[in-house]
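Enquirer: Need the 3D shape of this:
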Amino acid sequence: MKKIDLVQKSCAVLIMMTLLGIFACKENKKVDTEDSESVETTEQIKEPFFKLSLAQWSINKMIRKDGVDPYSFAEKAKNWGFTGLEYVSQLYPADLENNEYSEAAMAAFVEKSNAEAKKHGMQNVLIMIDRQGNLAVNDEAERNEAVERHKKWVDAAAAMGCHAIRVNLNGSMVPEEWKASAIDGLTKLSSYAKTKNINVLVENHGGLSSNGEMHAEVMKAVNMDNCGTLPDFGNFCITRNEDWSCKEEYDKYKGVVELMPYAKAVSAKSNDFDENGDAIGIDYSKLLQTVKDAGYTGFIGVEYEGSILDEEAGIKATKDLMLRIAKELN
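Expert: I've put the predicted structure just below:
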C-alpha cells in the first residue's frame, strides 16, 4: 500500500506542476499581448511636433463667392480638427473696409471674433494683414502712413490674444533700396508692437520678400526679438508675367532653410494632390523636416489654394498629409 501511495503522490505532483506550467504560459502570453497593445497604442497616439492652425484664406472662396459668414471661421476650423485660427483682414469688407476700419468697426470685429473663438474652444493665433499700405516703399511719408495703418491691427491682435500679425513687405525691386526701406518700416512697426507684446511677422509674399537670402538679411538688420518671419511653403515667386504665371521663382527649399531661424509661424501652402495624397510641386517631407530641424514646435497653418478639390476637401487633404508626414518624421 505504501508503494502505491507514493506513486499516486508522485503522479499528483506531476499533474500539479504541469497545470501550473500551463497557467504560467497563459499568463505570460497575456502580459506579452498587453505589452504589445500598449506599444501599439503609444505609437497611435504620438503627437506631431507642431500644432495645427487654419489660415482663413483657405476658405476665401466660400466667403467671397458663396456668401459664407466670415465669423463662422472658428466653427468650421473646429469641426475640421484644428485648434488655432489665423485670420485674414481683407475677408471682412462689410464690417471693416466699407467702414474705413473705424475704431467702432475694429472693436466689433474683435468682439465677434473673440466670442466665436471662445464658443468653440479655439485659440486665436495671428491676423494676416493686407491692403494697409506698403511697409517697404521708398517714399518715407507713404511708408510712415503704412506703419500707422498697421498699428490698429497690432491693437486688435493684442485684444484677441493673438501672438502676432503677419505683414507684407512690398516696395522697390531694387535690392538695396528695398532692404533699407524694409528695415525702416519694420523697425518702426515692431517698436510699437513691442509695447503690446505682439510679434510682427513677414511672409515671403512676392517681390523681394520672396528672396530668402535678402529677407533673412532684413531680419538680421532689424534685430528685434518681436520681429520675425512666417515662411510659406509656396510663395517664392519674385516676379510674374502678365497672365500671373511665375516669371522668376526662388528655390523654396533653400528659402525655407534661410527663413526658419527667424520663424515665429509657418504656413503650409498647398494646391493640388496626386493619387497618393502628396502635394504636387511641394515636397512636404523635405520642408517639414527643415521646420523640425530648426526646433520649431509652434502652430503650422494650413493654407489651401487649389482649384481641383473644393476648399473643405483641400483643407482636409493638406491636414492629413501634414499629420502623415509628421508621423514618419517622428
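
Enquirer: When you work out contacts or count neighbours from here on, use the C-alpha atoms and nothing else.
Expert: OK.

Enquirer: so how far is the host helix or strand of Val256 from its chain's centroid?
Expert: Using DSSP states H and E, Val256 sits in helix 252-259. A distance of 16 Å separates the centroid of the chain from that of helix 252-259, by Cα atoms, centre = their mean, to the nearest Å.

Enquirer: What residues sit buried inside that helix?
Expert: Neighbour counts using 16 or more other Cα atoms under 10 Å place 252-253, 255-259 of helix 252-259 among the buried residues.

Enquirer: mind putting those residues in JSON lines, distance to Asn330 included?
Expert: As requested, these are arranged in JSON lines below (distance: Cα to Cα, whole Å):
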{"residue": "Lys252", "distance to Asn330": "23"}
{"residue": "Tyr253", "distance to Asn330": "20"}
{"residue": "Gly255", "distance to Asn330": "23"}
{"residue": "Val256", "distance to Asn330": "20"}
{"residue": "Val257", "distance to Asn330": "19"}
{"residue": "Glu258", "distance to Asn330": "23"}
{"residue": "Leu259", "distance to Asn330": "23"}
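
Enquirer: Also this sequence, please, to line up against the first:
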Amino acid sequence: MKRRNFITKTSVAGVGLTLFGTYACKETKKVDGQETTDVQEAIETAPFFKLSLAQWSMHKMIMEDGVDPYSFAEKAKNWGFEGLEYVSQLYNPELSDANYSDEAMAAFVEKSNAEAQKHGLKNVLIMIDGQGNLAVSDETERNETVEKHKKWVDAAAAMGCHAIRVNLSGSNEPEEWKKNSVDGLTKLATYAKTKNINILVENHGGLSSNGALHAEVMEMVNMDNCGTLPDFGNFCMTRKPDSWDCLESYDKYKGVKELMPYAKAVSAKSNNFDAQGNDTGIDYVKMLQMVKDAGYTGYIGVEYEGTELGEEAGIIATKELLLKAAKEVV
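Expert: I've put the predicted structure just below:
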C-alpha cells in the first residue's frame, strides 16, 4: 500500500461537541412515562469510541483530482468526524521537494493547526511513509531512518497529536526482522518519549502483518510509548510477483486480537459494501467486539479503500457501518 521552531497550539474542542452534534439546549420529554432529555439519549446511544478520519481515505481526491490536502479538516468536519489522522506522503511534493526542511515542516504544522482549530477538530496522529526502513538489517541505514522520523515526532508534538504511525519494513527473515525492529523502535520511542509522543506500528504488509510476530516485538521493546495500530484489513504478508494480489494472508481476526493489547489507535479499513451496508470482507461487529473487549475507548479511524463507491460515499458508508456495528457489541 498501498523539529525546530514549530508553532505550537492548544487543541480546541467545541463545547458540547459529540458524535451527534452540538446541543444548544436540553429538550425534556417523556419516554415510557419517565422524563428524559435529548442529551441523555445521545449519551446512552454514543459508541464506546471516538471517530477520526484517516486522510488516506481521500488520497485519490488529493493525488488524482488535485484536492488541497489542507482541506482535510474542513471535509472531515462536514462528514461528521471529531479527529484527524494525517498521512505524510499526501503533502508531497511540497515537503519532499524541500527535503523535509525545518521551514517546510514548520509551514505544514502551522497550516494544519490553523485548519484543525478553525473547524474545531482534534489532531490525533500522523501516518509516516517514505522515510526509510526501520527494520532494515544495515544499522547505518536503520539509524538514518530513525533520524528522518524524528522531525515527524516533533511535528506531531507541535500539532497536539498523541502519536505517529510508522512502518516496520526491512528484513524478511523473522528473527532478524524482530531484532532490527526492536532496535529501530527503541531508538525512536526513546526520542519520542521526550516529546510525549507514542510510536505506533500498523500491520502494513510483510512480517508486520504477522500478528504473533508483531506482538512479540511489542513485548521485546516494552516501552509505554510504543504500541500498535491494528488495521482491520492489512493482513497480506506476501503479494504475487508484479501484482497487488495477495499470495499469503494472516487471519485478520486472530491478528487484531493479538495486536489489541498494545493498541493506542485503531484503523477501520473498509473496501466494498453489500446491500445492508456491511463490508463484504470484514465482520465489523466481530472486530469491534474484540476492540471493546480489550478495553479500548480511543479514536477509531475510518480508512476507506474501496473501488465501487467514490471516496466521499465510501467514507460516509464506513462511518455509518461503525456506528451501526457499535450498537451490536456487548
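
Enquirer: How alike are these chains, TM-score-wise?
Expert: Scored by TM-score structural alignment, normalised by the length of the first structure, the superposition of the two chains gives a TM-score of 0.88; 301 aligned residues with a Cα RMSD of 1.7 Å.

Enquirer: Please enumerate the strands of the first structure.
Expert: With DSSP state E as the criterion, the first structure has strands at 51-55, 84-88, 123-128, 164-167, 199-203, 227-230, 237-240, 246-249, 266-270, 299-304.

Enquirer: got those as a markdown table, with mean neighbour count and distance to Leu19 of the first structure columns?
Expert: Converted to a markdown table, the strands of the first structure look like this (neighbours: other Cα atoms under 10 Å; distance: least, Cα to Cα, whole Å):
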| stretch | mean neighbour count | distance to Leu19 of the first structure |
| --- | --- | --- |
| strand 51-55 | 24 | 53 |
| strand 84-88 | 25 | 58 |
| strand 123-128 | 23 | 59 |
| strand 164-167 | 26 | 68 |
| strand 199-203 | 27 | 70 |
| strand 227-230 | 26 | 67 |
| strand 237-240 | 18 | 75 |
| strand 246-249 | 13 | 75 |
| strand 266-270 | 23 | 61 |
| strand 299-304 | 26 | 58 |
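
Enquirer: right, so of these, which gets closest to Lys29 of the first structure?
Expert: When those are compared by Cα to Cα, strand 51-55 sits nearest Lys29 of the first structure, at 38.6 Å.

Enquirer: from the middle of its chain, how far away would the closest one be?
Expert: Centroid separation between strand 51-55 of the first structure and its chain, computed with Cα atoms, centre = their mean, is 5 Å.

Enquirer: how close does it sit to the second structure?
Expert: Mean deviation of strand 51-55 of the first structure from its aligned counterpart in the second structure after superposition (mean Cα distance after the TM-score superposition for the first structure): 0.1 Å.

Enquirer: Just list what that strand packs against, helices and strands only.
Expert: Packing partners of strand 51-55 of the first structure (3 or more Cα pairs under 8 Å, 6 or more residues apart in numbering; DSSP states H and E): strand 84-88, strand 299-304.

Enquirer: got the angle for it vs strand 84-88?
Expert: 20 degrees (axes from the mean of the first three to the mean of the last three Cα atoms, to 10 degrees).

Enquirer: just the angle between strand 51-55 of the first structure and strand 266-270, please?
Expert: Here strand 51-55 of the first structure runs at 60 degrees with respect to strand 266-270, directions being taken by the same axes, to 10 degrees.

Enquirer: returning to that earlier point: reformat the strands of the first structure into TSV and put distance to Leu6 of the first structure next to each item.
Expert: Compiled in TSV, the strands of the first structure are given as follows (distance: least, Cα to Cα, whole Å):
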stretch	distance to Leu6 of the first structure
strand 51-55	72
strand 84-88	77
strand 123-128	78
strand 164-167	87
strand 199-203	88
strand 227-230	86
strand 237-240	94
strand 246-249	93
strand 266-270	80
strand 299-304	76
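
Enquirer: Go through those and name the closest to Ala24 of the first structure.
Expert: Per Cα to Cα, nearest to Ala24 of the first structure of the strands of the first structure: strand 51-55, 45.5 Å.

Enquirer: need the contact list for Ile325 of the first structure.
Expert: Contact analysis of Ile325 of the first structure by Cα atoms under 8 Å, 6 or more residues apart in numbering lists 284-285, 288.

Enquirer: Where is the longest helix in the first structure?
Expert: The single longest helix within the first structure, with elements called by DSSP state H, is helix 2-45.
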